[in-house]
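Asker: Prediction below, plus the sequence it came from.
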Amino acid sequence: MTHICNPILRGFNPDPSIVRVGEDIFIATSTFEWYPGVQIHHSRDLANWRLASRPLARAAQLDMRGNPDSCGVWAPDLSHADGRFWLVYTDVKRYGQTTVDGATGASLRDFHNYLVTCDRIDGAWSDPVYLNSSGFDPALFHDDDGSTWLLNMLWDHRPGRGRFAGIVAQQLCRETLRLIGVPKLIFTGTARGFTEGPHLYKRDGWYHLLVAEGGTGWDHAVVMARSRSLLGPYEVHPDGAVLTAGGRADAPLARAGHGDLVELADGTTWLAFLCGRPAPGTERCVLGRETSIQPVRWDADGWLRTIDGTGKPDPTPPQPALAPHPWPEQAWDGTFDGPDLPDAFQWLRTPRPEFLFSLTARPGHLRLFGRETIGSLFQQSLVARRQTDHRYTVTTRVEFAPDHFQQAAGLACYYNSTKFHYLNITSDDGVRQLHVMSAAPDLTGCTDVVVVPALPDGAIELRVDVDGAALRFAWRSAGDREWQVLPMTLDASILSDEATLPGLPNFTGCFVGMACQDLSGTGLAADFEWFRYREGDEAERAFLRD
C-alpha cells in the first residue's frame, strides 16, 4: 500500500478549503499580505498537487498597500455551485487593540469580506462583491434546496467581551450575490474558545458545522457540532476535538486544526487541515502553517472521527483508491529567460508589480527597482518564494552599482517587517560594501553590520545556507570558485510565528528572495541573473559543487 506524505502543501499554505468537482480536487489557502491573493492547488489523487491559480490578481480585486503584517487575505473558502466556482475571502485592513489602565479596551479591527466567481479555476475571476465586515473566515454553504448561506465568525470589539463571539449565518441571493435577511448567531463555540473557520455540510438530515478552535498555536483543533436545522441549535461532538495534536509541540504534525471536508467519488471522506512542523530542536515553525490531509469516517452514531479514533493527525495516511496522477514536472533552471515571473515567487501587498520589477527591461534578468525599505507596508521591491524545507541553500547572482548609503540590494530571508535577515550590497562614501541587516523580536530596531568593507567591481553572487535554526551567509565575485562564508551564525528560528513582540499578529511563514531599496529617490535598479533553491541533501551537494 502506498501512502501520502504529509504535509501535502509544504511551506506557508494555511487555512485549507477543499472542494471536488468531478475527478478534480482543489484546495484554496491563505496568502495574507503576499500578492497575488489566494493559492489554489489542484490534484486528482490527493498525493500529487500543482499550483493551478492565484485568483486575486487585479487592483479591483485586492489592494493591500498599507495592510499590517499578517493581515490581508485570511481563510478563503472555495465552493462550486450552479456550474461555477465561488470564492469568499477576508481582506484584513487593521489589526489593533486598545488598552485602558492596563485593562483590555475596545479591540477595533477591520475585516472586509468579499465574493468572487469564475466558471474555470484558472480563468479570470470576477470583480469582488462586498459582503460584510462583521468578522473573518467567511464560508459559503449551498443547500440542497437551492439556497446559499454565508457563515463567518463574529467579532465582538466591546471592552470585556470575548472577541470571538461565535458563528453567524445569513442567506445570500444567488442571482444578485447580495446578502438577504438578517444574520443569526448559530453557534457560540466550546470552552476551547477562539471559534473561527466555519464550514457547513449536510448529511442524513443533519447539518454538521465544523470550526477551528483553541487559537493558532499548539492547542489548535478541529471541532464539530450538528443540528437538524441550519440555524440551530447545535449540539457539540461528544468526543470534544475531532482532530488536534493535543498541545504537543513535538508532534510530527503540530498545531493541527482549521480543517475542511471533501467526499470522494467512492464515498470516502477526507479532512484537509493546517499543521506546523517546528525546526529541529526548537518550538518554532519557520515553515509556517502547512496543509495536510487524511481520511476520516462517519460512525454509526452519525459523528465524524479519525480512522483510528484518536483524533491525532496522521503523517502518512494511505492513498485513496484513485489512479495515481502525478503532474508533468515543470522544472525551472533558476534563470529569468521568460516574460513571466516563475510560479514559485510572490511579492508584497501591491497590485502594481510593474512598479517593483521587470523581466523585460533587461532580457534574461529579473530587474528590481529600488523602492521603499525592507520594512515597508506599501511598496517594497521584494520578490521571494516560500521556505519549504528545514535545510536548504539559495544562491543568486546580482549586478548592482550603488553610490549612496540609501541604496541596497541583495538576498533576504524574510518573515515580516519586524523579522528578517538581509545580506545586501550598499555603498558608503562611494565604496561598495556588503552588509548584513537583521530584525528580530529581541532586538531594538534593526542591526546593520558591515561584513565586507570594500567589494570588488562586477557581479556578485550571494548565498544563504539554512540548517534548522542555523543560518549562514556567503558571497563571492562572479567567476570565483571559492565562497567567502561570513563568520556569524544567525538565528533562522526567529523567522516564525512563535518568535514575536507582544500584540503583533504572526500567521505567515518564512520566504527567501531578492530585494532592492533606494531611499534617495532615483529608483536605482538591481539585475538578478538567476536564483537557485536547493533543498535537503541537494543543498549539501550544491555547496560542494557550486
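Answerer: Happy to help now that I have it.
Asker: CA only for contacts and neighbour counts going forward, please
Answerer: Fine.
Asker: Skipping its backbone neighbours, what lies nearest residue 169 in space?
Answerer: With CA to CA, 6 or more residues apart in numbering as the criterion, residue 169 has its nearest non-adjacent residue at 4.5 Å, and that residue is residue 151.
Asker: That neighbour: neighbouring residues, count only.
Answerer: For residue 151, the neighbour count with other CA atoms under 10 Å is 27.
Asker: Give me the contact list for the one helix or strand residue 223 maps to.
Answerer: Take DSSP states H and E as the rule and residue 223 turns out to sit in strand 221-227. Applying CA atoms under 8 Å, 6 or more residues apart in numbering, the contact partners of strand 221-227 are 206-214, 233-237, 240-246, 255-259.
Asker: One more: stretch 299-307?
Answerer: By CA under 8 Å, 6+ apart, the surrounding residues in contact with stretch 299-307 are 237, 242, 243, 295, 296, 297, 298, 311, 312.
Asker: one step back: who are the packing partners of the helix or strand where the residue nearest to residue 169 lies?
Answerer: Here residue 151 sits within strand 148-155, counting by DSSP H and E. In terms of contacts (3 or more CA pairs under 8 Å, 6 or more residues apart in numbering; DSSP states H and E), strand 148-155 is packed against strand 139-142, strand 164-172, strand 196-203.
Asker: what do you get if the cut-off is 6 Å, keeping everything else the same?
Answerer: Secondary-structure packing of strand 148-155 (3 or more CA pairs under 6 Å, 6 or more residues apart in numbering; DSSP states H and E): strand 139-142, strand 164-172.
Asker: Next up, a structure to set beside the first:
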Amino acid sequence: MRGFNPDPSIIRVGDDYYIATSTFEWFPGIQIHHSRDLKNWRVLTHPLARASQLDMIGNPDSGGVWAPCLSYDNGTFYLVFTDVKSHMGPFKDTHNYVVTATDIMGPWSEPIYLNSSGFDPSLFHDEDGTKWLVNLTWDHRKGKNPFGGIVIQQYSEELKALTGPIQTIFDGTPLGLTEGPHIYRHDGYYYLITAEGGTRFGHAATVARSRTLLGTYEADPAGPLLTSADHPELALQKAGHASLVETQDGQLYIVHLCARPLSPSGSCTLGRETAIQRCVWTEDGWLRLIGGSHSPEVQVSAPALPEHRFEAEPEVEHFDGDAISIHLHTLREPRADQWATLKERPGHMRLKGRESLYSSHRQSLIARRQQSFTVDAETVVEFEPDTYQQLAGLVYYYNTKNYYYLWISHDEQLGKCLGIMSSDRAVYDEPLEQPVSIDGVERCYLKAEIRHEALQFHYSVDGAAWQPIGPVLDASKISDENAELVKDGIALDQGFTGAFIGICVQDLSGRGKYADFDYFKYSER
C-alpha cells in the first residue's frame, strides 16, 4: 500500500481481506483497504466520517488517529483507535475508543470511550466469548521507561466499558519502545506480536507467547520476527508493526509497516507504507518468515487464490458530482459546504479562505497522498484576491511547519500575481525573488512536477503552454525525516505522516474570499 499507510491491522472475513491503516490528523479517519487475493487492493471506506466520531480541531501535527486495530466477531466489525491530543514532551494525551458496524461499509457507531493510559489499542476476542483490550501504557516519570509495558483489561459489551483489573503482560525485549500489540491464539498458546525499536530505522516486529492470556509472555529467543535495522541496503526500511492473517487454505501472512528512502537524502517522502510477507509456524511453535531470515522482501509469493483486480482509479477529479474522490482528504475536520462546496458553482470546488497553513484548527485545504516518487499534480483556479492576505493555489504539504506553496494573491504594484512560499521546520521563506504578475488573467493553471527529490512548479494561462516558475525545490524536505527535530537527544518535533499534494485557500483578513477549482489531476509517471 504505497504512500502514507502505516500501522496496518489485517483481518479475513470469509473470502474478503481488510486492512485498517492510520490517518493521523487527516480526515476522514482510518483507511480501510479491501482485497480478495492479498495482491490487488483498493481503498474501500473510512469509518470515522463524522465530526461526532472524531473531533481533531486543534490536534497537533501527527496527532489524531494512531494505530487502529480492526477485528471481527459474531457478525460485528470492531475498530479500536487512539485520538492523540498531544504527543511531545514527557506527556501524551491519548484517548482510546471503539466503534462497531455489522457491515464494513457502515454505518459505524458513535465511539465508545475506553481509556487514556497509552496508545495503540487492540481488541482480542477469546474463544470463550470474552473480549480484552491491550495497549501500551505510557510512563511520564523521570528516570522510568516511558514505554511502560503492554497492559490488558477485559471489555464488557453489556456495560460498553472496560471492567476488572488492569494487568501488565509484557515489558518488552532489549530492543525497547514496545508498542503496537496484537494477540493471536494458536495451538494452545497466546501469541503477542508487538512493534519495537521505534518507528524509524531501528523498527522491528517481535513475538512473545504464553500458555495463558494474562501471561507471563516469553519473548522468542531467536529475536525479532521482522526488522531491516541490520540491513541498511534493503529497499524496505523501518520494517515492523506487524499484523497476522491466515488464508482460506491455511497460509500465513503478515502485513507490516515499512518505508522506502530516497537516495541520497535517505528521506521517506512517501511516509510509512504497508508491505506483506509470508510466514510459517515452526515445529517448536514460533512464527518465522518464509526463508528463515528476518528481513523484509520486496517480492513475495501470492496465495493460491483467484486473482481479483479492481478498476483503475481516474486521474482527474472533475468536481462534477455530490461527493469527491475517496483519495481526497481534509485536515482535522470533515469537508463542509460552509467552506468547501460543490453546490454554489456546479462542476467546481469552491473553497472559502480561512486560516493559514500554520494553523492546527481550520484550514481550507483538500489534498491526497503522494503514492509514487514521480508525480504530476495539476489544477486550474479562478480567484480574484483584493489583498495580499488572500491566497489560493497548489500546495505540496507535510504538516503546518513543512510545505511548498504555489499561490495566487494580490500585490499593490503587480495586481494579481503568482508566488511561492515555503516552510522548512517552521522557517518561512519565499524562493521566488519577485512575484509574477498575472493581472487580468481569469483562469490560471498550476502544476507541480515531483521527480524523486526534485519539485518544480509550473503555470499556464491557457492550459497548453506551461512555464516553470521558481527554482527546483528540495522535495526531500516533505518527509518524516525533515519533520523530526532532535536537539541534545531530545525530540522537539516529530512526523509520522507523509507527503500530500492538493488545493487550498487562505483569507487572513477574515472576509472569506473564495476560489473556484475546476479540476484536480494527480498522475503517476
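Answerer: Cool, got the structure. These numbers were taken from a predicted model, which means no experiment stands behind them.
Asker: what's the closest non-adjacent residue to the counterpart of residue 124 of structure 1 in structure 2?
Answerer: The alignment partner of residue 124 of structure 1 in structure 2, by TM-score structural alignment, is residue 107. The shortest distance from residue 107 of structure 2 to any non-neighbouring residue, by CA to CA, 6+ apart, is to residue 101 (6.2 Å).
Asker: ok, that neighbour to residue 437 of structure 2 distance?
Answerer: Residue 101 of structure 2 is 53 Å from residue 437 of structure 2, where distance means CA to CA, to the nearest Å.
Asker: can you tell me the helix or strand for the alignment partner in structure 2 of residue 377 of structure 1?
Answerer: Here residue 377 of structure 1 is matched to residue 360 in structure 2, going by TM-score structural alignment. According to DSSP H and E, residue 360 of structure 2 maps onto no helix or strand at all.
Asker: Surely residue 360 of structure 2 touches residue 58?
Answerer: Yes - with contact defined as CA atoms under 6 Å, residue 360 of structure 2 reaches residue 58; the gap is 5.0 Å.
Asker: For the residue nearest to residue 169 of structure 1, which residues are in contact?
Answerer: The neighbourhood of residue 151 of structure 1, defined by CA atoms under 6 Å, 6 or more residues apart in numbering, consists of 138, 139, 168, 169.
Asker: In structure 2, point me to whatever sits opposite the first one in the alignment.
Answerer: Residue mapping for residue 138 of structure 1 onto structure 2 gives residue 121, with TM-score structural alignment as the criterion.
Asker: related to what we said a few turns ago, which stretch among the helices and strands packed on strand 148-155 of structure 1 comes nearest residue 531 of structure 1?
Answerer: Counting by CA to CA, residue 531 of structure 1 lies closest to strand 139-142 out of these; the figure is 37.8 Å.
Asker: so where is the strand holding residue 151 of structure 1 in structure 2?
Answerer: Counting by TM-score structural alignment, strand 148-155 of structure 1 corresponds to residues 131-138.
Asker: just stretch 86-96 of structure 1 next, same as before
Answerer: Using TM-score structural alignment, stretch 86-96 of structure 1 corresponds to residues 78-88 of structure 2.
Asker: distance of the residue located most distally from the centre of structure 2 from residue 435 of structure 2?
Answerer: Largest separation from the mean C-alpha position in structure 2: residue 413, at 42.2 Å (CA atoms, centre = their mean). Distance of residue 413 of structure 2 to residue 435 of structure 2, computed by CA to CA: 10 Å.
Asker: Which stretches in the stretch 401-546 of structure 1 count as helices?
Answerer: Listed in chain order, the helices of the stretch 401-546 of structure 1 (DSSP state H, counting those that start in this stretch) span 536-545.
Asker: ranges for the strands of it?
Answerer: Under the criterion DSSP state E, counting those that start in this stretch, the stretch 401-546 of structure 1 contains strands at 407-416, 419-428, 431-439, 446-452, 460-467, 470-477, 484-485, 490-491, 511-518, 525-535.
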